[in-house]
Structures are given as C-alpha cells and as structure tokens.
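> Provided below for reference: sequence and predicted model.
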Amino acid sequence: MRVLILNADYPRFLTWLYRRTPDLAGAAYATQMAARNASLFGVADFYSRNFAAAGHVAADIHVNNPWMRAAWAREHGLAFEQPPEPGNEAQRRAIPGSLQRMIAPFKPILRPLARKVGLSPRLDAQAEEILLAQIEDFKPDLVLNQDVFHVDARLARRIKGLGRPTLIGQVGIVPSRGEDWSAYDLMISQLLRVVESFRGVGVRSEVVHLAFEPEILERLPPAPERSIDISFVGAVSADHQQRVAQLEAVARKYDLKLYGSGLQNLPASSPLHRCYQGEVWGVEMYQALRASRLTLNSHIDQAGREAGNARLFEATGAGTFLLTDFKDNLHTLFDIGSEVAAWHTADDCLTLIDRYLGNEDERCAIAAAGQARTLSTHTFRRRIEDILRFVS
C-alpha cells in the first residue's frame, strides 16, 4: 500500500529551521525534507518511517512549507511564485491577549467565520494546485491528513477525487460546526469527546493516541547533566488558562524554567516572564527535557477531563520524570504514582514537587518506569498498527 502523510508546521518553527541553515530555502526538495526530519520536531517522519517498516511505501508532505513546495514545483516543471525569504513572511495582526481570553470558549463556533474572513490558516490557490499535483504524482492508496485546517473539508473532497484513496483525518480539537466531513473514511483523535462529536454527525471515528518514536533516543546528542530542577515546555495562551494559573503558582515558589511561546499575551506582572528561556524545537526540546529533574505538563483547556497531549509521551519517552495534570483517563495511559505523577490542584502540584525533588531514588524510579511504558506501548509503530486495523 502507498501511504501519504499530510502535515503542517508552526510558522515560528519554519522560521527557526530555515534561519539556522541560510541556504536551505533554495536547496533541493529532498535536502529540505531531510533537514526537516533531522530536527525531530513534532512527528517529523515518524509515521512514514513506521508505515515503511511495516512493508508499505510512505512519504510526507508539509503542506504549509513554501520553500519545500517551491522546490518540488521547480523540480517537476510547474509554475510557482517565489516565496519570501524565511522570516519575511507576511504576519497576521496579533489579537490582544485579553480578547483571546474572552473568545477562547467560543472558538468551535467562530472557526467557520474566521475561515471566511481570512483569519484561519489555509492554502492559497497555487499551493492547493501544487499539493494536488504532488498527490497525483505519488498515487496514494491511503492519505493521512494531520492538518484539517490547511487541508480543509473542501480540499479533502478534491483529494478524494484523485483515485479515491482511503482518506483519514487526525485532529485533536472539537471540529468546526457545519463542516462537511463526508470525504473522510475515518477521523481519528486522541480525545474521546472529539471522536464522539464526529460520530454525532455520522462520520466514522476512533481514538488513536499520540506517540513517541524510540529512534529519537539514538539520534539525540549525549544526555546533558540534569541541571534544571523544574521545566515546562509549551505555549501559554488564552487557550491554556488553567496551565497559566498552575505555572504561575509554581513560579512563585520554585526556579521554574519555561520554554515556549505566548508570553506576550500575559500581563507584565506575571512571574512567568522571569522564568522564560526562549523557544526550543525538536532536538533542543528533548535536550531541555533530559536536563530536567522534573518536567511539568498541563493540557489545553479544550481537552476537558481527558489526557492525551504530545508532552505525555515526549517527556516520558525521553526518560524524564513527568508531573502532569490529572485526567479521568490518565490511568489508561500510565500507572499514576509509579510511571508518572499527577496533580489535581495548583496546591497539590506544589506538594508533589516538594516530595519528588526531595526524593531522587523515587523520582528516578518513576521516570524509568514511565519511559519503559512509553517505549513498549506508546510508539508510532503501535499507532500505525491501530490505524491499519481500523482501515482493514
């Protein structure tokens, strides 16, 4: 079977990737893809390499990468508009943090309107045509679309018309209301509430969790000394109000190291500003986790009572002690207390930090057990086995 994975990257990551290698934007398509995968950011080539290991032909397309798109078009004789230099892309006007906090609960309702007025990410006409040409060239039997925003329902129907491949969508938030998802044969999500929302509109849907790629451990530099007491890697925004409150409570008492984005959305009085260490991507993120005695996790507010974000598996897979927010289904992923620790309230989080920073043997034992669980159960190989079972 021929499997094609569609994905999209954060613009800030793309700027970082291309600025660190000045000639990359003009390089061959294969060279750019190799550099993208070597960063180890996000899912990199973890789905495609595991589909290939299972005996399939697999490839990736990063749909919102204008420099890769231009390279592919150039190498295949297609017309294309020369993309701007990395870092010079037109930036959307930022929405003030106070307004973001006000509209956060209404995002599922507002998304269709945002798309109509150009505030939601989407591909332009030329980018769509090049993507469709890439898909036609590869001739997939199965397409796994991991970005249902850039590759929206309308574009998904066009993809479905190219040889009628099995079309799977993967999404971690409740879908926009009023969208026509009928082009998809299957929608997968790490959250049951998202799965149930798709089933509620007549779309077949199943739970498939996120994962960790064990080969990361072989591709990382040597592990650094654990010189960081407490770290957190991730965004702080209007969509993470519980996270911000918890991190601020930690920052008032401990030397928290915060890596990520969104600090501009917080008031100047927030103690998180003095904790900020900048953004880390891929390899740098894993090294920051490995340098931490304890790393914190907190889900996006929209996750509700369910656990399933990427940090659960990235932190444990890297061998770091994980203190995460308690969720009703967390026990189905890890044994709480022996593979990860979980907090219920900000005060509870502080108590657990005291306990585990003061007991190295217990902390290390839990970190080792958490890593063993992830490497045995929460791998991309296991996830593609699930996907293939659902497809068959």
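Happy to help now that I have it.
> Only C-alpha atoms from now on, for both contacts and neighbour counts.
Will do.
> Return the distance of the residue lying farthest from the centre of the chain relative to residue 71.
Computed with Cα atoms, centre = their mean, the maximum C-alpha offset from the centroid of the chain is found at residue 77, amounting to 32.8 Å. For residue 77, the distance to residue 71 equals 10 Å [Cα to Cα, to the nearest Å].
> In contact with residue 381: list those residues for me.
Applying Cα atoms under 8 Å, 6 or more residues apart in numbering, we find residue 381 in contact with 47, 50-51.
> buried ones in the strand or helix carrying it?
Element membership for residue 381, per DSSP states H and E: helix 380-391. If you call a residue buried by 16 or more other Cα atoms under 10 Å, then helix 380-391 has these buried ones: 380-384, 387.
> Among the contacts of residue 381, which are located in strands?
Assigned to strands by DSSP state E, none of the contacts of residue 381 qualify.
> Including neighbour count and distance to residue 126, could those residues go into JSON lines?
Compiled in JSON lines, the contacts of residue 381 are given as follows (neighbours: other Cα atoms under 10 Å; distance: Cα to Cα, whole Å):
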{"residue": "47", "neighbour count": "24", "distance to residue 126": "27"}
{"residue": "50", "neighbour count": "20", "distance to residue 126": "31"}
{"residue": "51", "neighbour count": "23", "distance to residue 126": "29"}
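> Mind picking the one among the residues you listed that's closest to residue 229?
Minimum distance to residue 229 across the contacts of residue 381 is 32.8 Å, recorded for residue 47 (Cα to Cα).
> want to compare, so here's the second one:
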Amino acid sequence: MRILQIATYYETYLREFHRVRPHLQERSYAEQLGCLLDDSFGAGHLIAPHLAARGHEAELIVANWVSGQARWARENGLFPPSGAAEAIALCVEQVNRFDPDVLYLLDPITLDAGFVAALKRRPRLVLGWRQANIPDGTDWTGFDLMLSADPVCRKRACELGARSTALYRPGFPDWILPRLSPRNPEVDVVFVGNVTPEHSARLALLEAVARGAEQGRYTAAFHLGNHSGSDLPPAIARISRPPAWGTALYQATRSGRIGLNIHIDITGAAMNMRILETAGCGTLLLTEADPELASLLAPGLEVAAYDRGEDLPERIEALLADRVGLEAMASRGQARVLKDHSMAARAEWFERIVLEHS
C-alpha cells in the first residue's frame, strides 16, 4: 500500500533545530528530512519510516516545517512557502502527487475535514490521531478512523463525524539508544515536558516535588517547555532547565534516577508518550496509578506508580532508599519496552488496524 503520514511539529522546536543548523536549508529536501528525522522529535508517533520493512511505500511530511516545505516546492517547480500557513497549504498538492491509499494525519485539528475535502482524490482510508484537547468547532466528517489511547477522545471523535475509532498507542524508538551517552544520573528526579493551562494538576505536583528538593530531601531538575518563565512558581523556577526536544529529550530523561510522569488534565493516566520514553531510556518511571497501566508495564515490577492524593516527595524518598531495587525495576521496565513497545511492534499494530478498516 501507499501510505502517507503528515505531522506538525512544535514551532519552538523547529526554530531551535534550525538555529543550531544554520546552513541546513541549503541542502536538498531528502537531506533536510533525513536530518530532521535523525533528531527524533516525536519519534514514537512517526510510523511511516517503519512501514517499508513491512512492504509498504510510505512517506512522511512535516506540514508546518517551512524550510523543508520550501525546498520540496522548489524541487517540484512550485513557488516556495514563506510561512507556516503556506507550508501547511502545500500539503494538498503533496497528497495529490503522492496519491496515497492511506492518509494518516497526526494533527487532525490543523488538517481536518476541510483539508480532506480539498484533495483531488480521497484516499481509500483516512486516519487521524488525537489525545489532547479537542477545540469547539472541530469537524472530522472526512475521517474514516480516529486513533487514540484515550476512550474520551475516541467517543468524542464519533460525535464529531469520524466513522469509527480504534485503540492505538505510540511506541519507543529503540534505535536511538546507541546514539545516547551512557546513562550516568546527575539528579535523583527528572521531569521533561510542557506546562500549559491544560496541565494544572501537573503544575501542582511539580511544585510539591520542587519543594521537597528545596528541603534537601533529594535533587531534581525540570526541563519545561511552552511556558514563560514568569508564570512558574518560584520553587519550580529555581530548578527549571531549558526545554529538551528531539534527541536532547531522551538524553535529559537519562539524567535522572527517577523519571516523573504527570498526565495532561483531560486524559486518563496511562496514555502519554513519556511513559515509554522514560522506561525505554532505562530510567525508573514514576507515574500515576491507573487500571490501564498494567497493559503497558507491570506496576511494582517494571514501573513505580503513585496515587494522586499521595505524598509524592515521600514516595520519591522511599524509592531512593533502595537504590539496588530502583535500578532493578528500571532495568525490567526498559526490557519490557524494548520487547513489546518498539516501533517495529507498533508498525505491525498499525498495519493490522489499516487492513481491518480498509
């Protein structure tokens, strides 16, 4: 099958990516895309590069990546986009030229039913992915299938016009591990992620953990994105480090003995990418207790879980008191991720979903 996946990346990440690679935009589209994918931003979601091994002709487009989209346009005799909106609009022409059997949209808010309707020929199967807030006015009537690990999002997808839904989860890009520096924890607790108005519970728990660090109970570092420094509580701001994207995210995750996970407010507690990113990097994952967690990692054996009402600093201290047990649990968690949640395993799962709904 011909499968086309379209993603959007954080604008903050794309700016930083090109800031440290000032001459990349002079290279070919294929070279630029290879470099971008090599940095591993959102790699657990990017299934297209792993489908060729299963006999499919698959390509990936980053819709709002102005540099790459501009180079693609020039190489194909088109006027290059000058901004993100024009880069995204170019996707219609890219889909028309590739003419996929399957179209998989990772950002069905930006690329919704209107985008699908603008295509010259509708692909045989149109899929989307969503596991975050769904804005009012969203229209998914052009979608055959919406993927999500969140049952609330799946229910809402049908209400917004999607014909069907299916359970699916991102995987862990195990190929990145040899590229990372050896694991040598610098702090006891690390958190790598965003804080926005949709993360109120996360912010409250991070503040509690930060206060524990201030009291000398353990050391901690938070790599926080999508915020202005002035909106952070002082205890968090004092241990905040620059955001980490792409390969740097995985390296930062390996810098802690314990990797903390706190979900976005609107979803359940066994769903986000950080679960596999943390455990897959060999860092002990400490995440919210949830009935679904056992389908990914065994609580108490491969992952440490906490209750929302629990004293989180006290839980962290208890884990750190048994360093041998902590590292053994982390090792078992990593082994489980590499065995059951690799990108190869996710490619097989994605293929089964596509075949079932084609």
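Thanks, I have the structure now. Values in this document were obtained by computation on a predicted structure and should not be read as measured data.
> sorry, back to before: shared with structure 2, which of the contacts of residue 381 of structure 1?
Mapping the contacts of residue 381 of structure 1 onto structure 2 (both residues aligned by TM-score structural alignment, their matches' Cα atoms under 8 Å) leaves residue 50 still in contact.
> Which of the contacts of residue 381 of structure 1 lies at the shortest distance from residue 272 of structure 1?
Using Cα to Cα, residue 47 is the member of the contacts of residue 381 of structure 1 that sits closest to residue 272 of structure 1, with 34.8 Å.
> how close does that closest one get to residue 53 of structure 1?
Distance, residue 47 of structure 1 to residue 53 of structure 1, by Cα to Cα: 10 Å.
> quick one on the thing from earlier: same list, the buried residues of helix 380-391 of structure 1, but as TSV with distance to residue 177 of structure 1 please.
Converted to TSV, the buried residues of helix 380-391 of structure 1 look like this (distance: Cα to Cα, whole Å):
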residue	distance to residue 177 of structure 1
380	30
381	33
382	31
383	28
384	28
387	25
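> Surely the residue farthest from the centre of structure 1 is within a strand?
No: counting by DSSP: H, G, I helix; E, B strand; the rest coil, residue 77 of structure 1 is not part of a strand but coil.
> tell me the contacts of it?
Taking Cα under 8 Å, 6+ apart, one finds nothing in contact with residue 77 of structure 1.
> same question, residue 273 of structure 1
For residue 273 of structure 1, the contacting residues are residue 263, by Cα under 8 Å, 6+ apart.
> Ok, residue 283 of structure 1 next?
39-41, 220 are the contacts of residue 283 of structure 1 under Cα under 8 Å, 6+ apart.
> what's the counterpart of it in structure 2?
Under the alignment (TM-score structural alignment), residue 283 of structure 1 pairs with residue 247 of structure 2.
> Quick check, central residue of structure 2?
Structure 2 has residue 42 as the residue nearest its centroid, 4.4 Å off, counting by Cα atoms, centre = their mean.
> mind listing what the nearest residue to that residue once chain neighbours are set aside touches?
The shortest distance from residue 42 of structure 2 to any non-neighbouring residue, by Cα to Cα, 6 or more residues apart in numbering, is to residue 246 (7.0 Å). Contacts here follow Cα under 8 Å, 6+ apart; on that basis residue 246 of structure 2 touches 39-43.
> Can you show me which of these carry over to structure 1?
Shared with structure 1, among the contacts of residue 246 of structure 2: 39-42 (both residues aligned by TM-score structural alignment, their matches' Cα under 8 Å).
> By neighbours, which of these wins?
residue 41 (22 neighbours; other Cα atoms under 10 Å).
> Roughly how far does the closest residue in space to that one that isn't next to it in sequence sit from residue 180 of structure 2?
Counting by Cα to Cα, 6+ apart, residue 246 is the residue found nearest to residue 41 of structure 2 once chain neighbours are left out, at 3.8 Å. Distance, residue 246 of structure 2 to residue 180 of structure 2, using Cα to Cα: 12 Å.
> same thing with residue 1 of structure 2?
In terms of Cα to Cα, residue 1 of structure 2 sits 34 Å off from residue 180 of structure 2.
> Residue 72 of structure 2 contacts residue 27, doesn't it?
No: here residue 72 of structure 2 lies out of contact with residue 27, judged by Cα atoms under 8 Å, at a distance of 10.8 Å.
> So between the two, which is more surrounded?
Higher neighbour count among residue 72 of structure 2 and residue 27: residue 72, with 21 against 13, using other Cα under 10 Å.
> Can you tell me the element the more buried one falls in?
Assigned by DSSP H and E, residue 72 of structure 2 falls in helix 66-75.
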